[in-house]
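Trainee: Sharing a sequence plus its predicted fold:
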Amino acid sequence: MMTIDVMRDGVVTFRGRPVTLTGGEVKVGGPAPEFTVLGSDFSPLGLNFAPGAVRILSAVPSLDTEVCDQQTRRFHEEAAALDGVAALAVSVDLPFAQARWCGASGLDRVWTASDHRDLSFGLAYGVVVAQLRLLARAVFVVDPADQLVHVEYVAEIGAHPDYEQALAVARSTLNR
């Protein structure tokens, strides 16, 4: 398990109030950190969940909220339409809850992962909300060489990310 060595105050808000993010900030051009999360069948997943693909890593507080549901649907529907792009939604929801959401979503090719066990993803990408033990809303696009090509920490946890920007970067990364 990673150590909690970086605390970042006021980077994002939750319901208008500043919260503290735990874990270091990642930046475009840097390497995408490795992580280990659990799939809905409790199998371990990491950065290599879709080898050779452009990966959209979508951090959400809980799939059971409206904005998180919409974010997960949007990225998965867009990724399914692009050959060579895969999306992974990561939350601290238990794998049972994620499996239930997947069954109810009506989507295929949906990748969800639970970071509930040791916050490996959240700490590696700097999105653990210390006060809530949830993940802040964020989007990371990783190229096939495991480099970060897009990073967005959404300023208000209840707000939507910039879907168009993340998807434009994913599309342009396919064409490099």
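Mentor: Everything's here; your move. Numbers count the residues shown, from 1 in each chain.

Trainee: contacts and neighbour counts: CA atoms only from here.
Mentor: Fine.

Trainee: what's the burial count for residue 151?
Mentor: As a burial measure, residue 151 scores 19 neighbours (other Cα atoms under 10 Å).

Trainee: list the contacts for the closest residue to it other than its chain neighbours?
Mentor: Nearest residue to residue 151 in three dimensions, chain neighbours excluded: residue 140, at 4.7 Å (Cα to Cα, 6 or more residues apart in numbering). Listed by Cα atoms under 8 Å, 6 or more residues apart in numbering, the contact set of residue 140 reads 56-58, 148-152, 166.

Trainee: would residue 107 count as being in a helix?
Mentor: No: the assignment for residue 107 by DSSP: H, G, I helix; E, B strand; the rest coil gives coil, which leaves it out of any helix.

Trainee: Next up, a structure to set beside the first:
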Amino acid sequence: MANVTFKGNPMTLIGKEVKVGDTAPDFTVLNQGLEPVTLADYDGKVKIISVIPSIDTGVCSQQTRKFNEDASGLENTAILTISVDLPFAQKKWCAAEGLPNVITLSDHRDLSFGEAYGVVMKELRLLARSVFVVDSTNKVVHAEYVGEGTNHPDYDTAIAKAKEAK
């Protein structure tokens, strides 16, 4: 299991660690309209799954903006930002940031995504900062569990892997 800290404190991650070569686990999260969304909703697309602890914090906000700015031109690619924030808070953030087309998904209801990808921080009931790139056949081609939750992920590698994916 990945070793993750948050503000220097060790975190216990719940779920199974996802590795490159794995078939991406399915999940059910909620979109801003409170409708269920699953991995199958993005079948046939490359998926950049950007996982953040909370959208309304500095690094999380920057991460969401960076992936959506730098990867938005990639063909046949969906950029998904997943956190346990309520869908209402995600929608409010998108409006305030002027990013109405960003796909934010909430795992607050039952931690389906977090447990399937091994990113639930037990001590905080937040998702650990991480990035997964999943190809159009749902194979994981990149998995990064950021060691310290207040640090940024490796944007360049994730975007490069998404560009290589088919």
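Mentor: Received, thanks. Just so you know, these numbers come straight off a predicted model, no measurement behind them.

Trainee: Got a TM-score for the pair?
Mentor: The TM-score (TM-score structural alignment, normalised by the length of structure 2) is 0.96; 166 aligned residues with a Cα RMSD of 1.1 Å.

Trainee: Residue 39 of structure 1 -> structure 2?
Mentor: Alignment note: residue 39 of structure 1 maps to residue 31 in structure 2; criterion TM-score structural alignment.

Trainee: mind checking the longest helix of structure 2?
Mentor: Using DSSP state H to define each element, structure 2 has its longest helix at helix 58-70.

Trainee: so where in structure 1 does that helix end up aligned?
Mentor: Against structure 1, helix 58-70 of structure 2 falls on residues 66-78 (TM-score structural alignment).

Trainee: For that stretch, buried residues please.
Mentor: 67-69, 71-73, 75-77 (16 or more other Cα atoms under 10 Å).

Trainee: mean shift between that stretch and structure 2?
Mentor: Comparison of stretch 66-78 of structure 1 with structure 2 after fitting gives an average deviation of 0.9 Å (mean Cα distance after the TM-score superposition for structure 1).

Trainee: And the strands in structure 2?
Mentor: Using DSSP state E, the strands of structure 2 run over 4-6, 9-11, 13-14, 28-30, 36-38, 46-51, 77-83, 103-106, 120-121, 126-127, 130-134, 140-145.

Trainee: Let me have the ones you listed in JSON lines, extended by distance to residue 20 of structure 2.
Mentor: Output for the strands of structure 2, formatted as JSON lines (distance: least, Cα to Cα, whole Å):
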{"stretch": "strand 4-6", "distance to residue 20 of structure 2": "18"}
{"stretch": "strand 9-11", "distance to residue 20 of structure 2": "22"}
{"stretch": "strand 13-14", "distance to residue 20 of structure 2": "18"}
{"stretch": "strand 28-30", "distance to residue 20 of structure 2": "21"}
{"stretch": "strand 36-38", "distance to residue 20 of structure 2": "20"}
{"stretch": "strand 46-51", "distance to residue 20 of structure 2": "14"}
{"stretch": "strand 77-83", "distance to residue 20 of structure 2": "18"}
{"stretch": "strand 103-106", "distance to residue 20 of structure 2": "23"}
{"stretch": "strand 120-121", "distance to residue 20 of structure 2": "19"}
{"stretch": "strand 126-127", "distance to residue 20 of structure 2": "20"}
{"stretch": "strand 130-134", "distance to residue 20 of structure 2": "9"}
{"stretch": "strand 140-145", "distance to residue 20 of structure 2": "5"}
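
Trainee: what do we get in structure 2 for residue 101 of structure 1?
Mentor: Using TM-score structural alignment, the partner of residue 101 of structure 1 in structure 2 is residue 93.

Trainee: gap between the closest residue in space to that match that isn't next to it in sequence and residue 38 of structure 2?
Mentor: Distances taken as Cα to Cα, 6+ apart place residue 56 nearest to residue 93 of structure 2, at 6.8 Å, with adjacent residues excluded. Residue 56 of structure 2 sits at a distance of 24 Å from residue 38 of structure 2 (criterion: Cα to Cα, to the nearest Å).

Trainee: quick one: what's aligned to residue 123 of structure 2 in structure 1?
Mentor: Using TM-score structural alignment, the equivalent of residue 123 of structure 2 in structure 1 is residue 131.

Trainee: Was I right to think its match contacts residue 19?
Mentor: Yes: Residue 131 of structure 1 lies in contact with residue 19 (Cα atoms under 8 Å); the separation is 6.9 Å.
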